[in-house]
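# just a sequence and a predicted model for now, questions to come.
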Amino acid sequence: MDNTKLYVGNLSYEVKEQELQKYFESIGEVLHTKIIFDETSSNRKRSKGFGFIEMSSEESAKKAIEKLNGKEFMGRNIIVSVARPRAKKDF
């Protein structure tokens, strides 16, 4: 299991990937940032309010969870946890 990938929830809908990456870089090197957007609604430019961060090391990922989980970022208290593998769909 890769413990360098983090789930980041309760994001402001206005947050940009660059802003989120910069926030996590205060903890350690960020390899990849992805905010998930609503692809099914008529408002395809709106974030779903969550995303994923990949840190360069497991140590940095743990530190990010400890330091940033529950902290305020752009007006919302964000949730930071180890990302779970994507569930397989049965259809």
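That came through fine. Numbers count the residues shown, from 1 in each chain.
# contacts, neighbours, all on C-alpha from now
Will do.
# ok, which stretches of this structure are strands?
Under the criterion DSSP state E, strands of the chain are mapped to 5-9, 30-37, 47-55, 72-73, 76-77, 79-82.
# make CSV out of these and add mean neighbour count and distance to Tyr23.
Shown next, in CSV, are the strands of the chain (neighbours: other Cα atoms under 10 Å; distance: least, Cα to Cα, whole Å):
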stretch, mean neighbour count, distance to Tyr23
strand 5-9, 22, 12
strand 30-37, 17, 10
strand 47-55, 21, 11
strand 72-73, 14, 8
strand 76-77, 14, 13
strand 79-82, 20, 12
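# nearest to Gln18, out of those strands?
Across the strands of the chain, Gln18 has its closest neighbour in strand 30-37 (7.9 Å, Cα to Cα).
# the structure to be compared is supplied as follows:
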Amino acid sequence: MYSNHDPILQRNGVRNIFIENLDKRIDQNALHDTFPAFGNIWSCKLALDPSSKSKGYGFVQFDNEESAQKAIEQLNGMLLNQVDGFICKQQKRHF
């Protein structure tokens, strides 16, 4: 999955959301396909264990804060692919 590795852009946590409570059957493509309706995705990553199985959480980074907030408001607590619900929260970074 494409990821923007510019450290200056990555420091702005307000465009990043953390998704937890993902069903282990949800793959990278399903996670990514859920979020384009809210805005441009700069990166999307499903956390995997050493055997490449889902850890049940992931991250999505949008190009702006409004897109991230809209995704959180509309998807928080919803079902994804008719399996367990998930929780979206803004990722906060403290330096």
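Thanks, I have the structure now. No experiment lies behind these values; they were computed from the predicted model shown.
# quick revisit: in a markdown table: the strands of structure 1, plus distance to Glu66 of structure 1.
Putting the strands of structure 1 into a markdown table (distance: least, Cα to Cα, whole Å) gives the following:
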| stretch | distance to Glu66 of structure 1 |
| --- | --- |
| strand 5-9 | 12 |
| strand 30-37 | 16 |
| strand 47-55 | 14 |
| strand 72-73 | 14 |
| strand 76-77 | 14 |
| strand 79-82 | 9 |
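# closest to Glu17 of structure 1 out of those?
Per Cα to Cα, nearest to Glu17 of structure 1 of these: strand 30-37, 6.1 Å.
# just tell me the aligned range of that closest one in structure 2.
Across structure 2, the stretch matching strand 30-37 of structure 1 (TM-score structural alignment) is residues 41-48.
# return the residues in contact with the alignment partner in structure 1 of Ile87 of structure 2.
Following TM-score structural alignment, the counterpart assigned to Ile87 of structure 2 within structure 1 is Ile79. Applying Cα atoms under 8 Å, 6 or more residues apart in numbering to Ile79 of structure 1 gives the contacts 7-10, 68-71.
# could you measure Ile79 of structure 1 against Thr4 of structure 1, distance?
16 Å (Cα to Cα, to the nearest Å).
# repeat that for Thr33 of structure 1.
On the measure of Cα to Cα, Thr33 of structure 1 and Thr4 of structure 1 end up 12 Å apart.
# I'm done for today, thanks for sticking with me.
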